[in-house]
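# Build me a model from this:
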Amino acid sequence: MRDDAEDTVHYDKPSGGWGSVRGISLIAGKEGISPGALDTLRRQNKPGGFMCVSCAWTKPASPHPFEFCENGAKATLWELTSRRCTPEFFAEHTVSELKTWRDYDLEQVGRLTHPMRYDHASDKYVPASWDEAFQTIGNELRVLDPKSAVFYASGRASLETSYLWALFARLYGHNNLPDSSNMCHETTSVGLKKVIGSPVGTCVLEDFEKCDAIFFFGQNTGSNSPRFLHPLQEAKRRGCRIVTFNPVQERGLIAFTNPQSPIEMVTGKQTEISDLYFQVRPGGDIAAILGLCKHVLARETSQWEQEQRHLLDVDFIEQHTHGFAAFAEMAKEISWDVIEHESGIARADLEAAADIYCNAKNVIGVYGMGVTQHVLGSQTIGMLINLLLLRGNLGREGAGISPVRGHSNVQGQRTVGITEKPELVPIKALKKLFDFDPPTQKGMNTVEACEGIIAGTVQAFLGLGGNFLRAIPEREKMEAAWVKMRLTVQIATKLNRSHLINGQVAYLLPCLGRSEEDMQATGAQIVTMEDSMSCIHGSISRRTPASEHLRSELEIVAGIAKKTLAAHPKVRWDDWVGEYAQVRDLIEATYPEEFADFNARVFTPGGFYRGNAARERIWKTESGKADFTMPTALNACGFDDAPGRYRLITMRSNDQFNTTIYGYSDRLRGIEGTRDVLLMNHDEIAKAGLSEGQIVALVSDAEDGVHREVGGLTVTPFSLPNGCVGAYYPEMNPLIALSHHDQLSKTPAAKSVPVRIKADAR
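Here you go, the predicted model:
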């Protein structure tokens, strides 16, 4: 692992510790913390408590006294802010003026309090009643071709709301159900399913108590899922070895001081997390993992010749896998020179990492969007599965594949029907339950929805949360096309940029946050979500809503659906709104194997596990076995190196979750007070003829003839591999071509974007 140079921006303290406490305190001061907010944090991620709206990391059956992390606390305090975005605010500001505001400033206005309609004549949002909003939206949808409408969902909505959102779309007549998974882990859903038959990871939390080695690829635990650091610390203490591959030195996988430990907080004691840390080239993970496999296979040959004893799990390979011989031959034929060049890692280092793999009985592979957001991201996942298959590290305790999901229920939404792929939907069950013929034509994912909006074939966009226009690629084209749509509807808790670009008829509908009490006809309601380990959790909300005018997400979905669809005796929107338990009964009836006794198991400590066939070594693949695969290239970027071309990595800061900016402190990288930076190593700065502090622009180097540019970036020395630069998401999204996505899943390839640097004329 390369040490941080003193003359680059960096953070030399461990993750966690007093830095996390100060980070939470700063946000608490800005948001106006209340005793109720403290009670919510006390109950956060605990059995029978409130489930965090931030990441999807699993919730333990036996929680810590404080089972929240820095970013989880920020998300809760952000939702429970004392600030309010009222009709009076909108009366004082035109939408054109608000477009000039920063993302952070828009959300800092506070919680939305009233349903609003965009008035084109005044260029302002004006108050609307709920009845007016529902009726107008319903009227508009009824006259449109259902296939011209898109129903988007962010990863935050509950299982109950998500199920009804998907049902509404299909009753209306389409499968156009893109969601935030399309932008991050759809590569997992497609890539894993192809090779092991499961669209999700195979591990549960207990596996981290029994593993001997963990291999990380492209995942930033310290900022994106800090509660994961607790099982990692415990694993290290019992001797587990951890190997990390990431272009960026992320502090969370280097060192950790546990804020839950008084001794560590007082003494500053820290746990070294990674035994080996390699700054792989962006997109070079395929080559790096192939190097690991190549050395494992070489050791198998040597060990068999010398000891007549196998290193590989040959029985597992013979009984449970397909394609081993072809893969092994390919790995042996690839030269180390090619592997070293594409990965940016020396052979000796890869062999040292592979030796850790060989010497471990149980190995877990962990990855994040540093793997999924490449043109060949699916093939990278396939290569990681190849590595695990060699020694039978799938389908047994203490081993497996563990993708770390982002938003709190992004995996669960797909589980209960939010998908554009009709083959993933239990069509027969829906037909029987609701007496209708669900549409069977494939719908639009996120990229296809964007293409349809630009082409003018999409006429309505309904957003269940999120900040769609800020999260997607090709922002300039998208914003220009967006205003030509007939109808845009945004269901949200706070103001963001997506609410400032409006169709001909546009509504902004404020909803309850997950932390706020949801009172319906039968009393206070609970909701559920699924974590990234396929465990289902119930969440109880107790806080007083930010406004008496707010409605729950489920109530808003039902309100629009009732005004859009004809009455049907088996579609009982009012009953479902009155008692969410009835929706859970519907989920159970639709997915009986995974959700048996759903209502009875809602508050199972640690969540109830919905099962995973691959964990049982049941492979639902075309071959009927787990498949070894061969990549078509060792560079997952989808483009070649060229003079003056860089691989841009888009990154999230420590003061950020998805598109939500909590502040301007990226403490764990040593960057404070700004997001307008271009990160490069010293050698690359000098090679490009640039200087520290110089203001430059990035220009897209996609070979499609479209000019894309983001300027005003300050050149900042930072430890990165040669040939790449780093900058923040979502500010860099305008540089990403809509066509630049994973080949199988169409997930935007935001972790390796071809760019050039030019002097900024400003």
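
# okay, CA-based contacts and neighbour counts for the rest of this
OK.

# Let me know the secondary structure of T488.
Classification of T488 by DSSP: H, G, I helix; E, B strand; the rest coil places it in strand.

# So it versus K494, what's the distance?
17 Å (C-alpha to C-alpha, to the nearest Å).

# what's the answer for N45, then?
23 Å.

# structure for this one too, so we can compare:
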Amino acid sequence: MSREERGQDPTTPFYDRPTGGWGSLKSVLKHAAKDRIRLGVVETLRRQNKPGGHMCTSCAWAKPPSPHLAEFCENGAKATIWDLTRDRCGPDFFARHTLAELRTWCDHDLEAVGRLTHPMRYDPSSDRYVETTWPEAFKAIGAKLRGLDPKSTVFYASGRASLETSYLYQLFARLYGHNNLPDSSNMCHETTSVALKSTIGEAVGTCVLDDFDHCDLMLFFGQNTGTNSPRFLHPIQQAVKRGCKIVTFNPIRERGLVEFTNPQSPTEMLSRRGTPISDLYLQLRPGGDIAAIAGICKHLLEIGAVDRDFIAEHGHDFDAFEAWIHASSWDDIEAASGLPRTDLVEVAEIVAASQRVIGIYGMGLTQHVHGSDSIGMLVNLLLMGGHIGRPGTGICPVRGHSNVQGQRTVGISEKPELVPLDRLSELFAFDPPEDTGMTTVDVVQGVIDGTVRGFIGLGGNFARAIPDQHQADPAWARLDLNVQIATKLNRSHVLVGDGAWLLPCLVRAERDRQRTGPQAVSMEDSLSHIHGSMGRRPPASRHLLSEPAIIAGIAKATLPPKPQVKWDDWVGDYARIRDLIEATYPDQFRDFNDRLFQAGGFYRGNSARRRDWQTDSGKAQFTKPQSLSALGEEPGQGIFTLITLRSNDQFNTTIYDFHDRLRGLEGDRMIVLISRPEMERSGLAEGQRVTLVSAVEDGVTRRIEGLSVVPYDLPPGCVAAYYPETNPLVPLAWHDRASKTPAYKGAPVRIET
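Now for the predicted structure:
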């Protein structure tokens, strides 16, 4: 099959222009015009992701020490414009609308009302949120928490909260008496934390930004760079121009890894020419990454392109892995991957000819029933060539939320073994709980069965992001306490009952003034660098509090006073919180306050990068997957594998608009994408309304009706639809076996006409 034949199917919708370029610029200007952008927002964008400036609330990609003139991407600009909207959602809005009515609104329309301005309490007699005061809210929430069993409560954190906020939040939870601290990582990259910790001894990737200047080859697996981390396209483009090869594995042809025009290059913008990115773009089956990597490894072994000296010194259990590869037939590898042997041999030859290889991946690897095995296989491939622990090499998971990795670093974890409880005990004179807390999956099950009685949400839209939504939706109203700390209205705020509170907070771009003056916060990027952030925009309302102030207010109303726990002092000066972080994690946060605004961030270190393997064996661990497919089971007759997608005008559950420019799709999110051959085999017509039904047989009916059929360039046997609209089709039990990350990229469904 020629490369031309492996290209885009021209009979289905697609975007035929480069990522970036004029399309990106026009999209930003459209959102700016719609929101009546002001000069202050322009100034905020000018400072975004720069030393001494404000760190974007969108993706977690690295911030370079020498930033571009505009160090923000299309989605970063949308996130900032969305945060700094002129529109307001205050008591007058809630006086006009019951929650029953608001539950009929779509997700976009709920958030588009504007910024929350006042603390609100849910009044069940009128089915409305009513205005309250901060003292009243803190007192009532504290009283309710004191009456609940701490183990029946959950403190959830989205990935946007700062390191300072996250540290206070985990401390509050443990002083209160539980480790129920799931965060958005549970739904996205917890598979990474589990798989990398067991194979290389670190729960995060090993790359730094400089590695992309020296690699010969980047292997991409299941990562949509153009939408989820567009600033990454700058180092990718530079690498391509100096001769680096790019090979991409993804069931869907995403434009960011096909072609890119740099919006900051006048020459590229005027010429309207993009840089071709991927040398090979292989559309494998969903869950076929294990088999694809196995095929690459098999050919490397056959031609002897293996670093045996590195493996002898640093590897463990390689012999068992090698035997498993030899026992895996090419027929089985081709069937499971959906790719011909010739493609995988071609990739293996490129790998063999490359001195420095980086493996990059996103949720296409993590959100599968055997996602941990997929990551383990990528580690195996890199270890075979000694591609971890040298400049220009490594493994690079690309995280989503701007501080989701950092929250785990400073203690937001349900796993007590990952937290220095001994240091917390010494610093604050208490005995931290040592039992394992709830993951996201455990929390949803607890909400459904009634064992979870209290929930605090630190940002995010938990009720919308979870699997099995339709099972959980009615159960939220039965909680004794539901506290939502938020900036805008969303679905989680309207699925509530008595005991619900809506507490509005500052966004990162806004000025945070406390007793000692303006405060800075910090966050960690995907490459383990810590960055300071200083907001300067006026707050959307004088009634807003910062996230640290809200957490401290609830904690003071809940816990008995303790001389070592100084909530007021910490909120008055965030530098004192950073001192606590440094005292708790001295090796990673040395001189934290002094290095807060270091250009490019300061590196907190990585033992695997030094080839210091913090594993059980003391070496890098080769692993054998349970099967050649990451799917829980192979689809039977008439069953498709569902891949859930985010659009170009979306960040996580936030829908900015109803356009998906980079896929050539417009207007309707209630669609199901399917290849033309599969349409013909299934007797479907373009535009036909169908129902997707879960094919998991567990006694629960899961279905989404009214989806319009859209032909699209996809591999056989799969369909794609939008997240979070089709999350209800993913059963709660359909998750990665090691990490409990929901399998949003590989759920079995049927199509009913």
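
# just to revisit the earlier point, so if I had to pick from N45 and K494 of the first structure, which one is more boxed in?
Of the pair N45 of the first structure and K494, N45 is the one with more neighbours under other C-alpha atoms under 10 Å, namely 28 against 25.

# Tell me who's in contact with the residue nearest to the spatial centre of the first structure.
In the first structure, the centroid-proximal residue (C-alpha atoms, centre = their mean) is G406; its distance is 3.2 Å. G406 of the first structure is in contact with S54, C55, A56, C184, N224, counting by C-alpha atoms under 8 Å, 6 or more residues apart in numbering.

# neighbours of the third one, just the number please.
Using other C-alpha under 10 Å, A56 of the first structure has 27 neighbouring residues.

# Show me what it lines up with in the second structure.
With TM-score structural alignment as the matching criterion, the partner of A56 of the first structure in the second structure is A60.

# re earlier: format the contacts of G406 of the first structure as a markdown table; extra columns: secondary structure and distance to A581 of the first structure.
Putting those into a markdown table (DSSP: H, G, I helix; E, B strand; the rest coil; distance: C-alpha to C-alpha, whole Å) gives the following:
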| residue | secondary structure | distance to A581 of the first structure |
| --- | --- | --- |
| S54 | coil | 24 |
| C55 | strand | 25 |
| A56 | coil | 23 |
| C184 | coil | 30 |
| N224 | helix | 32 |
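
# from the residues you listed, which is closest to L390 of the first structure?
C184 (27.5 Å; C-alpha to C-alpha).

# Quickly note the distance from H659 of the second structure to R646 of the second structure.
H659 of the second structure sits 11 Å away from R646 of the second structure, going by C-alpha to C-alpha.

# swap that for V410 of the second structure, sorry
Taking C-alpha to C-alpha as the measure, V410 of the second structure and R646 of the second structure are separated by 29 Å.

# Compare neighbour counts for those two and give me the winner.
Taking V410 of the second structure and R646 together and counting by other C-alpha under 10 Å, V410 has the greater number of neighbours (24 against 19).

# Name the nearest residue to that one, sequence neighbours excluded.
Ranked by C-alpha to C-alpha, 6 or more residues apart in numbering and with sequence neighbours excluded, the top spatial neighbour of V410 of the second structure is Y167, at 5.6 Å.

# Now K269 of the first structure: closest residue in space, sequence neighbours ignored.
Taking C-alpha to C-alpha, 6+ apart as the measure, K269 of the first structure lies nearest to T257, with 6.3 Å between them; neighbours along the chain are not counted.

# Which position in the second structure pairs with the one you found?
By TM-score structural alignment, T257 of the first structure lines up with T261 in the second structure.

# Its match: what's it in contact with?
Counting by C-alpha under 8 Å, 6+ apart, T261 of the second structure touches P18, T19, G20, G21, E268, M269, R272, R273, G274, T275.

# The last one matches what in the first structure?
Going back to what we said before, that points to T275 of the second structure. By TM-score structural alignment, T275 of the second structure lines up with T271 in the first structure.

# what do you get for the fourth one?
Matched across to the first structure, G21 of the second structure falls on G17, judged by TM-score structural alignment.

# What's the match for T528 of the first structure in the second structure?
Residue correspondence to the second structure (TM-score structural alignment): T528 of the first structure is matched to S522.

# wait, V143 of the first structure
Taking TM-score structural alignment as the criterion, the aligned counterpart of V143 of the first structure in the second structure is G147.

# Neighbours of P124 of the second structure, how many?
Around P124 of the second structure there are 15 other residues, counting by other C-alpha under 10 Å.
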